[in-house]
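Student: sequence first, then the predicted structure, then my questions.
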Amino acid sequence: MAEWAPKRFWKNTEIGAVNGGWTVTLDGRGVKTPAKTALTVPTEALAREIAAEWQAQGDRVDPATMPFTRMANSALDKVTTQHAEVADMLAAYGDADLLCYRAGHPEELVTRQAAAWDPMLDWAAEIFGARLAPRIGVIHEPQDGAALAALSRQVHALNPFALAAFHDLVSLTGSLVLGLAVARGRLSAEDAWPLSRIDETWQEEQWGEDAEARALADYKKGEFLHAARFFQLAH
């Protein structure tokens, strides 16, 4: 397939092993990305998810219903060509990690943040040798350079497909530590998401829920859960 077509032209969708991984074919023709790169993914499981999206299309192709395909395209067309730059961008979250910026009051919120976030900072220190220090308030204070370097090595070690998913794990939570916790299986995506929403949950409890904000939060959660699933399948 040379490019994404508005109309469905194929009947059968299959997967097959190729040099470097797995691919998806439409009536025997290999799928290509928007940049015309052959769509080759690292695992059979990921190829099956992508194939299922193509097979589920109706008379017209709707990319909005194909999240696994879209993320694989991003991994091949964007992340692969600038892996170091993407890894650097995500590693930089460690210097302003959500888990490190704490409220000074009220006491209930302070306690809630500490109970949820301190164990995750302790985990990062134990597993990666990266001790990030919490601060009171939102003014940036640089973290220890050695700790940031240790976390950065973890990010740079990810393959392009894992890194494409990791981008959403980190950017949607604002936390490199939470992203790594999901990637390493320390937390499930379902358990990690509420940890990234402690401040928002607190505000809702005090002032009530805003329907528009809730809809946006639900959308972001869906994207986060999908990224975690893609990350798992990319291994």
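Tutor: Nice, thanks for sending it over. Numbers count the residues shown, from 1 in each chain.
Student: from now on I want contacts and neighbour counts done on CA atoms only, so please keep to that.
Tutor: OK.
Student: OK, contacts around Gly30?
Tutor: Gly30 makes contact with Met1, Thr23, Val24, Ala38, Leu39 under the criterion Cα atoms under 8 Å, 6 or more residues apart in numbering.
Student: okay, one more to line up with it:
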Amino acid sequence: MAHSLIRNSIKSINPKFLSTLSVHRSVRRLGSVAAAEEEQSSSSFTFSSEGDNVYMKAPAARRKQSSSVTMPMSFMTGSIVGKRFYKEVKTREADDGNGWTVMLDYRTLKTPAKRPLKLPTLSLAKAIAAEWEFQQIDGIRPFTMPLMRLSCTALERVPVTRPKIIENLINKFNQDLVFCRAPDDNDLTTVVHDRQVEKMGPLLCWLESEFGFKPVVYSSFFGGKQEDGLVMAIEKLLKNTDDCELAAIDAIAASAHSLTIAIALVHGKLQIEEAIELIRLEEDLQVDRWGLVEGGHDVDVADLRVQISSPVVFLGLSRNI
């Protein structure tokens, strides 16, 4: 399943088209707490070599004999940073036999905290190695390495900020995209309302059957108030996730503006394209009515597809699905 998702995602994403994400519009800001923690701790990281290791670290005072390459911490900048400083990329089993690592030439890739990038499966290690192998000689493009970013988040940020991540997700649950309905009292919004009822209805029914509480829908821009029982059930589910699963849910929810869609994707209730259709429902109706803006709507679709598909693929690879 994971390999099929990767093939489909790669076929639908043109690397040259991805580079327009930073050229034609402002980069989408990630709303996840894990991502926010990364950007607060450092605006950039450094690849440095010490013996047989390569690690990422926060910027420090420049040394006279530095072999480091500095690049933005945000993996979504479309910038080309530094030059490719390695020739060969490969994977190998971790020294302790527990997990897999990525090698850049003879050096082991490490996380920002100088820990080996120890990955749970060979499939995920090979996928991340492919991201590094894709980098061109003229420079490294961080925005083409979403699996690398998610892996660092799951290995380092989630264990440290888990309570904050869950709190942030629960706080935004009442404003979930799938609970919102456009007013049905005028010609301009009735079409949107009817499509929301049609497309969101099955997901709400699943949510009720899965957790035992009927979701509340609303028309207020500021959201509504869900039953405490439903909120507590969702919070319990999040607390029982492993680090990779929580990192995936957090990343999807930030891009989808919906914890419900994130959970449904992770639990197999929704496919990637179905999720994208729900997220873009209102905007796609506007495009159908007024037309598509080239360099705007099409870039948004490509950006969203990367943001939604990457965590799903990452989670599948981390479980060898």
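Tutor: Now that the structure is in, tell me what you want to look at. Every value quoted in this text rests on a predicted model; they were computed, and no experiment measured them.
Student: quick check: TM-score for this pair?
Tutor: Remark: TM-score between the superposed chains equals 0.89 [TM-score structural alignment, normalised by the length of structure 1]; 235 aligned residues with a Cα RMSD of 2.1 Å.
Student: which two among the contacts of Gly30 of structure 1 are spaced furthest apart?
Tutor: Across the contacts of Gly30 of structure 1, the longest distance by Cα to Cα is 12.1 Å; it joins Met1 and Thr23.
Student: those two: who's more crowded?
Tutor: Between Met1 of structure 1 and Thr23, counted using other Cα atoms under 10 Å, the more crowded position is Thr23 (26 against 16).
Student: from the contacts of Gly30 of structure 1, pick the one nearest Pro142 of structure 1.
Tutor: Distances from Pro142 of structure 1 to the contacts of Gly30 of structure 1, taken by Cα to Cα, are shortest for Leu39, at 40.3 Å.
Student: just tell me what that closest one corresponds to in structure 2.
Tutor: When structure 2 is aligned by TM-score structural alignment, the residue opposite Leu39 of structure 1 is Leu117.
Student: what's the matching range in structure 1 for stretch 192-212 of structure 2?
Tutor: Under TM-score structural alignment, the match for stretch 192-212 of structure 2 in structure 1 covers residues 109-129.
Student: next one: stretch 241-249 of structure 2
Tutor: Here stretch 241-249 of structure 2 aligns to structure 1 at residues 158-166, judged by TM-score structural alignment.
Student: need the three-state assignment for Asn98 of structure 2.
Tutor: Here Asn98 of structure 2 is recorded as coil under DSSP: H, G, I helix; E, B strand; the rest coil.
Student: name the residues of stretch 14-34 of structure 1 that are buried.
Tutor: Within stretch 14-34 of structure 1, the residues that count as buried by 16 or more other Cα atoms under 10 Å are Glu14, Ile15, Trp22, Thr23, Val24, Thr25, Leu26, Gly30, Val31, Lys32, Thr33, Pro34.
Student: now swap in stretch 208-227 of structure 2 and tell me
Tutor: When neighbours are counted by 16+ other Cα under 10 Å, the buried residues of stretch 208-227 of structure 2 are found to be Phe211, Phe213, Lys214, Pro215, Val217, Tyr218, Gly223, Gly224, Gln226.
Student: stretch 48-60 of structure 1 now?
Tutor: Arg48, Glu49, Ile50, Ala51, Ala52, Glu53, Trp54, Gln55.
Student: can you show me the strands along the stretch 1-150 of structure 2?
Tutor: 44-50, 53-57, 69-72, 89-93, 100-104, 107-109 (DSSP state E, counting those that start in this stretch).
Student: distance to Leu237 of structure 2 for the ones you listed - can I get that in JSON lines?
Tutor: JSON lines is the format used below for those (distance: least, Cα to Cα, whole Å):
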{"stretch": "strand 44-50", "distance to Leu237 of structure 2": "33"}
{"stretch": "strand 53-57", "distance to Leu237 of structure 2": "32"}
{"stretch": "strand 69-72", "distance to Leu237 of structure 2": "33"}
{"stretch": "strand 89-93", "distance to Leu237 of structure 2": "32"}
{"stretch": "strand 100-104", "distance to Leu237 of structure 2": "28"}
{"stretch": "strand 107-109", "distance to Leu237 of structure 2": "33"}
